[in-house]
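[1] Here is my input; please provide its structure:
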Amino acid sequence: MPPFDLPEGDPFGTHNLPYGVFSLPGSDSARRVGVRLGDHVLDAGRAAYALGSPYAPLLAQDSLNPLLAAGRTTWSDVRRALTAWVTVPAHQEAIADLLHPLSSVTLHLPFEVADYVDFYASENHARNVGQIFRPDAADSLTPNWKHLPIGYHGRSGTIVVSGTDVVRPSGQRKAPTDPAPVFGPSVRLDIEAEVGFVVGTPSEMGRPVALGDFREHVFGLCLLNDWSARDVQAWEYVPLGPFLGKSFATSVSAWITPLDALEEARVAAPERTHPLLPYLDDSAAEAEPGGYDLRISVAVNGHVVSEPPFSTMYWTAAQQLAHMTVNGASLRTGDLYGSGTVSGPTERERGSLLELTWNGRDPLELPDGKRTFLEDGDVVTLSAWAPGPGGVRVGLGEVTGQVVAGS
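    Have a look, this model is predicted:
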């Protein structure tokens, strides 16, 4: 029988229950909503029907989008029901055959992505980038950085689930000393360790989403790797910002952790150094904590190279949501927005190779050789956990991608 009694401290225990979409091998290969329990996945839709749950129509789907659209009250109700199904002994016989070993299933992109936005919210990352590219500037931050969360709109069609190969992109690049641009595969392929936030409840066009309404609209979070072709990006980004250097692939983890599983991980945002306009001001005493204590690990070919702390992010997910709708832009179910590169204050906490190698000046020493940027065949894995109830960890899964040569 699958293990209802998990080992003590299992990061994917009943306190977590993240959502994903999976399929079984063979003729019964339809995609279905699953909930992770230890090293198994529960077929949530069939469990709901087996137990006569009113939420069966939401869970017996091939995507999380219907559940995402149902709203916060339903999210909480479904979570309570799922918790009962896997903890109450009377239910276990009915669902025992609906728990499948993770090793036997295929995981898919868990939701249909609507719009995609990526931010630039880590002060440590922004300062590092400023020092690399503007070493003589009086301030390594741009003048607007402390006043608004900087971001850009990305390409939702190239968001892929963990395990999908990443084809090395080609594009124009031009070194400062080159007389003209050349075309070819990127030679400065990088990663960015990020957290993605998944929107459930949509909003009306023309009506901004307030800071305090963050939890009414955002269902949960996932890990995100914003692959970046630094040489393509450097040549194209003036004056409009990231384009082809970012749009070729963005990888996300297969599991979406609901915000309700992360109550113990909520922390105050860092101290604000500049006054904020009212729609971004989270300094009021009654404001809920806007940050999350997430511990991220970055590994290249199985070797950990960095451990960025998400708790240091200057701009919170609630502020990012408020800013990207303040002009009246609407939210759609399945919208995804990335936090921007997560970097801490020390060298061991930098969330990109650009920073870790200081733009290639200081190569990383890996067991299989030195790296400045990624080589074909390299495998990058982001994993993370957050503090949970009673000191147990909440596992956030992982997002993995292997670089393969372009055609």
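[2] Only C-alpha atoms from now on, for both contacts and neighbour counts.
    Will do.
[3] Show me what counts as buried in stretch 80-88.
    82-83, 85-86 (16 or more other Cα atoms under 10 Å).
[4] With secondary structure as new columns, can those residues be given to me in JSON lines?
    JSON lines is the format used below for these (DSSP: H, G, I helix; E, B strand; the rest coil):
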{"residue": "Leu82", "secondary structure": "helix"}
{"residue": "Thr83", "secondary structure": "helix"}
{"residue": "Trp85", "secondary structure": "helix"}
{"residue": "Val86", "secondary structure": "helix"}
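[5] Could you single out the nearest of the residues you listed to Asp10?
    Nearest to Asp10 among the buried residues of stretch 80-88: Val86, at 14.4 Å, using Cα to Cα.
[6] Could I get the contacting residues of that closest one?
    4, 14, 92 (Cα atoms under 8 Å, 6 or more residues apart in numbering).
[7] Leu59: neighbour count?
    25 (other Cα atoms under 10 Å).
[8] One more: Ser140?
    18.
[9] Same check on Asp139?
    As a measure of burial, Asp139 has 12 neighbours, counting by other Cα under 10 Å.
[10] Over to the one 3 residues further on?
    Thr142 is surrounded by 11 other residues when neighbours are defined as other Cα under 10 Å.
[11] cool, Arg350 as well?
    Neighbour tally, Arg350, other Cα under 10 Å: 27.
[12] so which helix or strand takes in the closest residue to it other than its chain neighbours?
    Distances taken as Cα to Cα, 6 or more residues apart in numbering place Ser343 nearest to Arg350, at 4.4 Å, with adjacent residues excluded. When elements are assigned from DSSP states H and E, Ser343 belongs to no helix and no strand.
[13] let's see this one next to it:
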Amino acid sequence: MSQIFPRSWVASANGHPDFPLQNLAHGVFSRGDLGPRGGVAIGEMIFDLQAALAHDLFTDEARTAAEAAGADHLNGFFALGAAHRQALRRELLALFDEASPHFERLLALSPALLHPMGECRMHLPAQVGDYTDFYVGIHHATNVGKLFRPDNPLLPNYKYVPIGYHGRASTLRPSGTEVKRPFGQTLAPGREVPDFGPCKRLDYELEMGVWIGPGNPDGQPIVIGEAASHIAGFCLLNDWSARDLQAWEYQPLGPFLSKSFATTLSAWVVTPEALAPFRRAQPPRPDGDPQPLPYLFDAADQEGGALDIELEVLLQTEQMRAKDLPPQRLSLSNTLNMYWTAAQLVAHHSVNGCVLQPGDLFGTGTLSGPQAGQHGSLLEMTEGGKQVVELASGESRRFLEHGDEVILRARCKGDGQVSIGFGECRGRIVG
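    Predicted coordinates for the structure are as follows:
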């Protein structure tokens, strides 16, 4: 017998592909004269937490959480941790339920409480102190490694250590922000001296973002069994990459200008509670792969620390827009392609005593699948630019060109579950 799920009196939430009642993602928005403030996505509307507080709609822990989540950034909300977040979610679920005993009052207040998403501007959810980009998509790592080391694509440390590097928090941008083509040094084939100029091999990377909640004291690692409780939520992330700059600069210390010019985030934070129905066992490692070292291994994390999220990349060119053609799907992947869980990333990042703080952001690294049609970057799809991607408009691409807009989407699906999503992560190339 099929399960019956609660419905909302906010009509657009019922059957919404991203923001039904079961999601309740958090973000920061502004509208007209209303400055940036925290809100909750419900269907095609944003629930204004400051307005709800003014009408005394929350109690106890939920009120404390709403005060933090209603601010112009969510760092304070993230810092409160799971108990406050869950208390607020319970009261939001009760408020939005079509069977709410407060339905008539809420409906009367709805012009003050609810803002149409299409009339709002979204901002970064948090003030990001530090941003770390990991490399946990093993199929991406293998595909890229084959381009440079066909006989040995993965270096020995990959299956022991969650590989990562420090990113640049100052150029994190919310979905919809234009992306300027970066300049830098490149070394052309056959040349001994580099040139300076605009990037010619601009690429995207399909990633998830992991928002950090409560941090850790200086010098005190977060143990793997507690690491999941330090995660406040998830988003989509596009780590734009200048492949020609990267090829010249990355040895011996890794990416620098090729990554630091722009990173685009989806605007909504989807909480661990919303994602609970889509938890899965971490996929077993192939025969012969080493088990994680003890500080990275927790039985409960292995049994339910992975997420089943379908990831999609679409591209719309200037010519497509001129011809009124829809965006074209380039690939479809899944977060189950992560070699390490999000909790393992938290445990590893802090194991040396490094301090994580509320609002810090992790990128997972590019999450490609093992098959054609599942690649999370053009570098893989075109085999380093050797092949072309044919588009329905009659165009072709090796790398991104002026006016190209990359759109990332994510969807959680499951038997007997209401599907939820993340909203889009969009960026258009200019210059």
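[14] List the TM-score for the superposed pair.
    The TM-score (TM-score structural alignment, normalised by the length of structure 1) is 0.94; 399 aligned residues with a Cα RMSD of 1.6 Å.
[15] nearest to Val218 of structure 1, of the contacts of Val86 of structure 1?
    Thr14 (21.4 Å).
[16] Show me the helices in the stretch 201-350 of structure 2, by range?
    Taking DSSP state H, counting those that start in this stretch to define them, one finds helices in the stretch 201-350 of structure 2 at 243-249, 257-260, 272-275, 299-304, 318-322, 342-350.
[17] what range in structure 1 matches the longest one?
    Following TM-score structural alignment, the partner segment of helix 342-350 of structure 2 in structure 1 covers residues 317-325.
[18] on average, how far is that stretch from the matching bit in structure 2?
    Compared with structure 2 after the fit, stretch 317-325 of structure 1 shows a mean deviation of 0.8 Å (mean Cα distance after the TM-score superposition for structure 1).
[19] residues in contact with that stretch?
    119, 148-149, 197, 207-212, 214, 279-280, 290-291, 331, 339.
[20] picking that back up, so can I have TSV of the contacts of Val86 of structure 1 showing distance to Arg72 of structure 1, secondary structure and neighbour count?
    Formatted as TSV, these follow (distance: Cα to Cα, whole Å; DSSP: H, G, I helix; E, B strand; the rest coil; neighbours: other Cα atoms under 10 Å):
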residue	distance to Arg72 of structure 1	secondary structure	neighbour count
Phe4	27	coil	18
Thr14	20	coil	22
Gln92	27	helix	17
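[21] Quick one: map Val267 of structure 1 onto structure 2.
    Match for Val267 of structure 1 (TM-score structural alignment): Arg280.
[22] Provide a list of residues in contact with the counterpart of Val10 of structure 2 in structure 1.
    Counting by TM-score structural alignment, Val10 of structure 2 corresponds to Phe4 in structure 1. Residues near Phe4 of structure 1 by Cα under 8 Å, 6+ apart: 86-87, 92.
[23] Which of these are retained in structure 2?
    On the basis of both residues aligned by TM-score structural alignment, their matches' Cα atoms under 8 Å, what survives of the contacts of Phe4 of structure 1 in structure 2 is Val86.
[24] quick one: which of the contacts of Phe4 of structure 1 is nearest Ala193 of structure 1?
    Of the contacts of Phe4 of structure 1, the one sitting nearest to Ala193 of structure 1 (Cα to Cα) turns out to be Val86, at 32.5 Å.
[25] tell me the most buried of the helices of the stretch 201-350 of structure 2?
    Neighbour counts (mean count of other Cα atoms under 10 Å) averaged over each of these peak at helix 342-350, with a mean of 24.
[26] C-terminal to it, which secondary structure element comes first?
    That would be, after helix 342-350 of structure 2 and using DSSP H and E, strand 361-363.
[27] what does that following strand correspond to over in structure 1?
    Counting by TM-score structural alignment, strand 361-363 of structure 2 corresponds to 336-338 in structure 1.
[28] Can you list the neighbours in contact with stretch 303-318 of structure 2?
    206, 275, 278-283, 326-336, 341-343, 376, 403-413.
[29] in that stretch, what's buried?
    305-317.
[30] Let's have these in CSV, adding distance to Ser170 of structure 2.
    As requested, the buried residues of stretch 303-318 of structure 2 are exported to CSV (distance: Cα to Cα, whole Å):
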residue, distance to Ser170 of structure 2
Gly305, 30
Ala306, 29
Leu307, 29
Asp308, 30
Ile309, 28
Glu310, 29
Leu311, 26
Glu312, 26
Val313, 25
Leu314, 26
Leu315, 26
Gln316, 27
Thr317, 28
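[31] Show me these that map onto strands.
    306-307, 310-316 (DSSP state E).
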